[in-house]
Every structure is written in C-alpha cells, then in structure tokens.
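Trainee: missing the sequence, but the structure's below:
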C-alpha cells in the first residue's frame, strides 16, 4: 500500500498573504490526531501521521480500515449513530476510550468526508464547566457595566479567569478591518497593549472568512512541528488531493502567522470570533507566554463568553446611539419650532444653538438667494462660498456627508480647523443654495503596534513573505479629519434640510400669491378700463362718425355752385375716412366679442352654417363670379355665431384677395387628423381633430408671412387695392382658440392659399 501526504507546500513560497490557502494546509497541530472517514461507510480515508503516538497504531494500520476495526465495536457503533445525526452539537463531543485513555472527539463534515479530531483530556479527567456560575457572573457583569467598553473589560477579565491565559484582549475592527484593543486583562508584569492598533494586513481576507465560519481557534504551542495528513496513493481515486479543514480545531495554521506570534514572544493562543450580522465585528484574543493546551470544555466556556458579549454588542451600541439620538431629536424639534415660528429663519439661525446640536456640529451655514447665514465656528466667507460652490456643482440636488472633506475637496486643507468634516444638503432653488453643517479637525495620534506600512515584507531571499519583527509603538498623527457623523445626526440634518426646503418653498409660493393677487387687481382695473374703452369705441364714437357722414353727404348733395372742386374733394375724402373708421370700429368690436362673449357650445351641423354664410355672401359671390364647392362637413360642438363669423371671414377673404382677371374658385375639404400631425406641434398627442381646409386660387402670400397674417392689424397689401382693417384673420385665430383648436395657412405666391382650421374631434 502506497501512502502519500497531502501537505500544501505552495504555502512556503507565498508572495501574497491574501492568496494563502490556509483552509487546506494538509497538516495539523500535534496535541491530537485526525481521522477522515468516508461518509456513510466509516472507512478511514485520511489520517494524521501521529496516530501511533496516541493509540499505538500507525497510518499503515488505519488507512482503508473501518473504525470498528480500530476502536471497540460497541464504541464504533455508538459513534456511527452519533455521526449520522443531522446536527452535531459541538458542546456534546463523543468520547472514545482506548487503552484506558479518554479521547475528546469533535466531529464535522468536510465535503464527502467526516472529520474526527481526537484529543486526550489534558489532565486525564473530564471536567465540565459550571455553566450556572458562569451565566450568573455574566448577568452580574451586564447589570453593573455602564457602556460597551466597560462590558468588554469585564468580559476580558472573566475570560482570563476561566482560561488562565497570561493576557486576554478584545479587538474591535474598523471599516478597513484595522483592529484596536478596546479592553485588556493581563499579568501585572506584562506591558499593556491597550488602545494599540493593528493593521488589517495582520488578518488577511481569507483568515477573516475562516473566523466567520469557525468561531474558535487554538494554537497550543507555537513551536509545534506540523503533522502531515496522509492518504492512500490511489491514482484512480478522485478528491484525495486536499482536505478542507476550515472547521477543524487541530488545523495547522499559517507559517506567516506562527512567525508573527514568535516575533511577539507568544507561546500559545486562543481566539474567539465576535460576529454581528454575519460580519466580523472583533475578536477575543488570548495570549500565553508558554505552551498551553486548553481542555475542550474550558474552550467552550471561553466561547460562551464570546456569545455573551456578542449578544450585548448590538444592544449596547443601539442604546448608546439611542441616547445620542434623543438629544439630537430634541434639538431637531427645537430647530423646527423656530423654523415655523420665525418669519425669517435665515436671520434667526445666527442665534439658534439647536441648529448645531441637531447634528452635533461645531458650525453651520446656509446659502440662499445670494446671501450667506452662519452659526458657530465657520471659515471666512470667501472660503465658505467656494465650498458651497464646489459642493453644489459636485452634488446637484443631492446630499453628502464625510468626516474627511479633503478626500473630495483638496482645498479643505486650508479650512480643516473649521471644516474637516461636513454634512451638505443642496436646495432645489438652484445656484449654490444649500445648508451645511461643519465639524472641526480632530487631530488624533494613533498608536500602531509596529509600523503598519511594514507589517508584511518579503524575506531576505525574496521568495516568501515575512511579518514584522518589531512591535514597538509607532505613532501616526492623523490630521484633516473630524469625528465621524452618526446615523442619527445625519438623519436629523436630512429632516431639517427637508423642512427648511418646504419652508422656503412655502414663502416663495406665498410671495408669488401676493404678487399674483396684486397683478390680478391691476388686470381687473385694466380690463375695466378696456371695457370702458370698448364702450366708447363702439357707442360714443359711432354717433360723431354718423354725424360726420350725414353732414358730408348733405354738403355733396347740395352741389352748391359756390363750392369749389377742391372743397368738394376734401369733403368726399372726409366722408370716406369716416366710413373707413366705422368699419374699423365694427371689426374691433367683433374681435373684442370673440374673446369676451359667453362661450356656449351647441352641437351644430357645419353644412348648415356654410349654407347660411353663402346665402349672406350671395351678392359678392355673384358679383365676382365665384364658385364654391364643399365636402360634406361634420356636425360638432361649437359656438354657432362665432363659427358663422369664422366662415364669413375665410370665404370673404377667398373672394376678395383674387386677381382682377380671375374668377374666385373656393374648395372646402374635410378630414380627420391625429394630434401629432397638426402643424407646428400644436396638437395634443392621442387627440384627433376635424381638419377643414379652405382652398382658393387667389393672390397668395410669401412663406415668411404664414404666421404673421394672424396678428391683429397685420396687412400684406395696400388698402386702395384690397380694402380691410387687418383684423379679420386675428378674429379667426381668436375663435379657434375659443374652440381649443388651431388655424394654419399655407400658400404659393400668385397661385392661391389654403387656410385650415382644426376642431377637436371630442
């Protein structure tokens, strides 16, 4: 039988800590031995090379055998039942007894194999912990500790009392997984590591993953010689190349980590994971300065301390956050009260202490409508305005919070004593408007356990990584940073910013309403004056014009021989001007009525309207020899008298604006048009329109006048050739607006025009 080891020798030549395959070292620590059995048939597939040291049988006698051939048959049968349970409780390990020695056996599954890790009890006896006493002590600790740090210190003391290690430390990780010692219990002769920081490189990514999967790790003697794992060398077998020991207690640890511990002078360690929301919050790390094998149940007691602490971390953090949140909420309520009770909060913010307290800021500033309002400690106005300008442009209609402003705004270095950290909310009013809370720089000296930049270096031959040898305090001064913003402070700032924006909007709306109210009064007065003017135009001016026309006619009718031809010509001109002015007054009155008359819609057959119009224009049609042809027009909801006026104007224009030697030809067509096809994008998408087009063969007009011809008093031709006031098409446009429709004109100069009116189909 050929036997081979599965030691992972690639570890020796590592050049990157984060690529180290620490879960498959292929070896274990020597204070116990390991058997890997095939799941289901309990045949030994793997074993550690040190089995003879514990049970007198070497790997050659174990590999390929069933456990019933190794251990007493009764025990093997009981173990088979134990190992087949769906959930194996690590708090209840199986105990094998062989040659008078009791072996504590922890079991877990690894792929298709069941891993058995057997350790003899260190003192030869099974000592169970007093869980009642331990729990009672923790409850007492929990009651008397005032905060999370106090609780951590008590847990560190209790863990050291339970385990007997020389030093017990509790680490807490930051966002980058740099660890800080927040509690420590130690022998009096040892140098304290309290408050020291350890760089994230001390625990690489894959090591953190293992701490999450397996919350307890033991190194009994850092000077141990790794024991290789062996298996039968069967080229036809698959899956025997490695064994995942992620959940193993005896797993051999990284050579780099062993070297790290030797450089620290440590002899043995116990590490317990502290998890929150499936993330590594921190560690309980126990150091001993000589080899130390900790019994299984004592390890579980230490692990229970970790569970106790884990159960309280979230509660204590929430409690501390709640206490701060209460103060923040109180300040927020005060600020909102001032905001709603003060006409000009911007001015009041100078003296509002609650504005600072709601975010626990050292300064605050509001920039609105070109003015700067400040409170507390703030940079000079020029620097503050530059900061507002940057934040408004970089985060338009957004918010941003940072405790390291220099990261996003390099110019912050010059103002860090006022604004190392900020919370900013822009305002939708535009420009650089916004509200800003500021925090001063907090200069901090971080005590690193050795230089963090040299935590891991290549060794002298350059083939393998080596941890730092010195753990002397290495001080780093951190500047240009503020205290981090808490969630409650950020939320309070956001709530106040939202309320301030609403308050500003309300004031703007109220000011706009006041302005609109004043404009409405002015418009009412102007409309009243226009009504008076219309009355004067349509009534008071008619009588003098009528008298002018009468007296002019009388003068001309007498044919007095004493009147010269020059006088008669002047009187004739005067009468003609009066008639022209009367027509203009009538057109102005019609235009005014088109906009001011009551709009009563009646379903009407447009064929009937056209018939009445043609009857009214019969004399003009016969005089010009005009022909009018029309499609069958629809029946729609209209204001009858206005559409009658509309048809009158369009047909009259088609008769009037024609060459002298040409007889007017008018053709009226109708069709249904989709809103998106109405010219100039005037139509409503999804709405259909009745398009009624008036085609003529008149003089036409140039394209540049397609829109101008609908302006009031707009004339394209001399009055002596084509009489009129220039109001007719403006009246047409006004009538179509009253019907929520449109009028459009196209023409070929000298050949004719098409005037199209669009009525909504519904």
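Mentor: Right, received. Where do you want to start? Keep in mind it's a predicted model, so treat the numbers as computed, not measured.

Trainee: rest of the way, CA atoms for contacts and neighbours
Mentor: Will do.

Trainee: check contacts around residue 556.
Mentor: 568, 571-572 (CA atoms under 8 Å, 6 or more residues apart in numbering).

Trainee: Pick the one among the residues you listed closest to residue 674.
Mentor: residue 572 (53.9 Å; CA to CA).

Trainee: so the closest one sits in a helix?
Mentor: Yes - assignment of residue 572 by DSSP: H, G, I helix; E, B strand; the rest coil places it within a helix.

Trainee: you'd agree it is up against residue 552?
Mentor: Yes - if you go by CA atoms under 8 Å, residue 572 and residue 552 touch, sitting 7.1 Å apart.

Trainee: helices or strands up against the host helix or strand of residue 310?
Mentor: For residue 310, the host element (DSSP states H and E) is helix 296-341. Applying 3 or more CA pairs under 8 Å, 6 or more residues apart in numbering; DSSP states H and E, we find helix 296-341 packed against helix 148-163, strand 268-276, helix 353-357, helix 487-535.

Trainee: re earlier: between residue 572 and residue 552, which one's more packed in?
Mentor: Looking at residue 572 and residue 552 with other CA atoms under 10 Å, you find the greater number of neighbours at residue 552, namely 20 against 17.

Trainee: okay, pairing it with this:
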C-alpha cells in the first residue's frame, strides 16, 4: 500500500461531513432544546410550510417536541427510536446524543407499513467451529431474506488488518461470488472502522445520491455525526461502490472485546431503502449471533487454557523425571515443536543455549530479540521477519514466536524462540491490492480500485500463519514456566 493513499483516507473527517444522505432529514439541537442545525431537505421531505432558516435558534418544532418528551434522558452515544407525525405524514425518528448536542434523524414512512417482527429462531452457543460456521451461514440466509438484497457477506478482519469474505449468501439469480476473496486493510480505513464500532448499522440506500447540506446558525461548526446513520457517504466510498456495481448497501458490525471483528455486508445492484423497523430486525439478528460468538470464543479460551495446562503437566513431569534441563531437552523440545507446530526451537537459559530443528542463526536471534524488546506483553509474533525486522539477515526461517525475559533468578533470564520455515502460498485478492491511486489530469488523487476480479498473489518470505490462539498459548506458557522455574530450570553450569 502506498502511504499517501492510506494517510489520505485516515485524515478524512467522516463524522464532520456537514451533509446527510437525502432519504432522511436532520434536526440538531443543543442540550437546552434550541435548534442549531437543520438539513436543507427537511421542509420538502416532510411537506412543511415553513422555511428551514426560521427553525434555527428556536425551540424544537412541535412535531419533534412531542417525540422528545417521550424519549428517556440520553447519554453520549445512546440512542432512542420512536415515531412521530407532521399532519398526515408519519416518520420514524432516531434521537442520539453526541456529547454536546441531540441529533434527530427523521425518516418518512408509509402510514400503512407494518412493523417488522423482532423475533427469530433461538440458537445455542456453538460447540465447535463447524457449528459456528453453520450458524453464520444461517444468519446470512436470514438477512438475505429479510433485506431482499442481492448478496450478504461475512467479512472477517484478519490480525494484519486485511479482510476476507468467509461466508456468503446470494439470491438464486445472482452470479459470481466473493467467497474466499481477501481485501486490503485500506479498503476500510481505521477512521471508518471506529464509526462502525459506534453504531448498530450503516445504511446507504442509494450510493450515487447527492447529499443534502446541513444548514447551521451563523458561523456554527458542522455537527458531530458519529452516531447518525444519515451521515453522508464519503466520495471515495461512493466511487468504490460504483466500481463494485453496488447501488445500495447495509453493514452490520460484529464486535469482540471492543474491537471490530467482522462486518456483515449486504449489497444490492440497484438502490433499495429499508425501514428503520427492518434495520432494527436485521441488527437484532446480527447482535444475537455476536453474543453467541463472544460466548463461543470465551469457551474456546477456557478449553485452550485447560488443554495447555494438561500438556504442560506433561512437560513438568519430563523436567522432574530428568532433574535438569540438559538431559530433558530432547524430549522437552519435541513437545514444544509438536504443541506449537513449529520447525525448530531455541531455549536460552542464562548463557546456555539449547536448540532443536531448523532455527535462527546467532546473529538473526540478536536482531529478533531487538525487535521483541519493545513488546510490552513479553510475547512477540511475526510471520514475516524480513518485513518486521529491518536488519534481518537472510534466513530460511521466515516466522518466529518469542517468549522473552522470563526471570530465572537474579542473574539469568529465559528466552524461548519458536521458529517456522518459509512457506510459499497463494492469497486470492478481490482485485489488485497494490493499485489504490488513480492518476487523473497528471495529478494523483485518492481513488479506489476499478476492478474486483480475483487477483492471485504468491506470497514469499512468510511462514505459515500463526493461529489466533498462539498469543494466548504463549502467555499461558510463560505463566506456567514462571511457576515451574523454582524447581525445574536447572542446568549443568
């Protein structure tokens, strides 16, 4: 990725766009109830017989005051969903608190539209990976039926920031598939990912629609639209959707431990607007899966801890049987290589160095140790040493997991290096990920890729990817080594 492209994406202030999507209208008030901003389309969308400028610096209009009085007090980031009417025109309203103001999003609805049922089939917490994948697929099928969209993808974020489509559902007549394709991290910049974390959904009914400006009083700054789904669409994202042939989209976040773990992305070739009730129902389904995924991962962590405890009991038994590390090393190193699926292992105990299999050279160990020195958790993992270590000498070892600076006594530390050989494999991208900038009229401009056809990259210089649980295993191993050191880690010195 070219740094200029990523930097340009990250600097875009999406929450301060000063405009909204035109399928709804916006009113902003201060916390005392005086209107500070309105969208330019408010009067036309709700058939008001007043100029929008006449609403500024005035109390909330009667049709919003009625809804406001019903809503509970809100804190920053909280929202309330209700209904109101202006004459014969009914509307859904979402009220959110941005820390300084109240945001009122108004969506005209058909007076005869029936609310969408919020229920759904109850599923147990998945017992294994296969059950989890089945539930994910069932979720996508349900969302496809509920939305009526062409496709629904489960877009999982990888540790390095890239995303991969790991599940897909599509209408019978829709051809082509994104399943298994990977997309670079810059396709969804961090600034956009933070907004997904704050909202239950993101709806773009018409990607090509011209935004409606937000009109403020005097020199007032643009309101913070972090929690407003009406927030206008970035021009870069509009072009990205056009290049994909997407006319409308809905995104539902999957969050784990305060991080964006995945996105459920619904695409339709032509513009399509869902009601707030439909969006609520879709969000309820995805959140139910999110909770089950959270419980599944918690259960897996406990299983990992329990399994490692049993495995480490075996390692401790080996050490105790031999009485010292030198004679135990052949059996202990074999256990380490099997447990962590590595090609070689190095154990530094004070000035002693024990190794087995394909390992780093002494000079490479020093370079890796310097890189790992800045890791606060004492566990450092890389699947591409040439990328992650600036002065890395040529080596057949491409990936390393390090457990460093485990105190043995006041004079010695223990350092463990788990080594993996280079592994050549292919990654199938949705388009060439290395061409994020278009050059127009002789100038570079931020612009997304034009093609999303499968583009195969042969990856060199990488080891086999480390499992997502590797860090947990190593932290647990470090704790267990700490417990065992008092009687086990003796040498022939």
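Mentor: Nice, I can see it. These numbers come from a predicted model, not from an experiment.

Trainee: Can you give me the TM-score here?
Mentor: The TM-score (TM-score structural alignment, normalised by the length of the second structure) is 0.82; 475 aligned residues with a CA RMSD of 3.8 Å.

Trainee: Might you quantify the distance of the helix holding residue 310 of the first structure from its chain's geometric centre?
Mentor: Relative to its parent chain, helix 296-341 of the first structure has a centroid offset of 26 Å by CA atoms, centre = their mean, to the nearest Å.

Trainee: Next, the angle from it to helix 148-163.
Mentor: On the basis of axes from the mean of the first three to the mean of the last three CA atoms, to 10 degrees, helix 296-341 of the first structure is oriented at 180 degrees to helix 148-163.

Trainee: tell me the contacts of residue 440 of the first structure?
Mentor: Contacts for residue 440 of the first structure (CA under 8 Å, 6+ apart) come out as 362, 416-421, 481-482.

Trainee: And residue 375 of the first structure, which helix or strand is it part of?
Mentor: With DSSP H and E as criterion, residue 375 of the first structure is part of strand 371-376.

Trainee: Give the next helix or strand downstream of that strand.
Mentor: Beyond strand 371-376 of the first structure toward the C-terminal end (DSSP H and E), the next one is helix 381-394.

Trainee: residues of that following helix that come out buried?
Mentor: For helix 381-394 of the first structure, the neighbour count (16 or more other CA atoms under 10 Å) marks 384-385, 387-389, 391-392 as buried.

Trainee: out of the residues you listed, who's nearest residue 241 of the first structure?
Mentor: Nearest to residue 241 of the first structure among the buried residues of helix 381-394 of the first structure: residue 391, at 57.1 Å, using CA to CA.

Trainee: Just say helix, strand or coil for the residue nearest to the closest one when sequence neighbours are not counted.
Mentor: Of all residues not flanking residue 391 of the first structure in the chain, residue 424 sits nearest, at 7.6 Å (CA to CA, 6 or more residues apart in numbering). Secondary structure for residue 424 of the first structure, judged by three-state DSSP, is strand.

Trainee: Tell me the span between the first and last residue of stretch 35-47 of the second structure.
Mentor: Criterion CA to CA, to the nearest Å; first-to-last residue distance in stretch 35-47 of the second structure is 19 Å.

Trainee: after the helix or strand containing residue 5 of the second structure, next one along is what?
Mentor: Using DSSP H and E, residue 5 of the second structure sits within helix 3-10. Beyond helix 3-10 of the second structure in the direction of the C-terminus, DSSP H and E gives the next helix or strand as strand 19-20.
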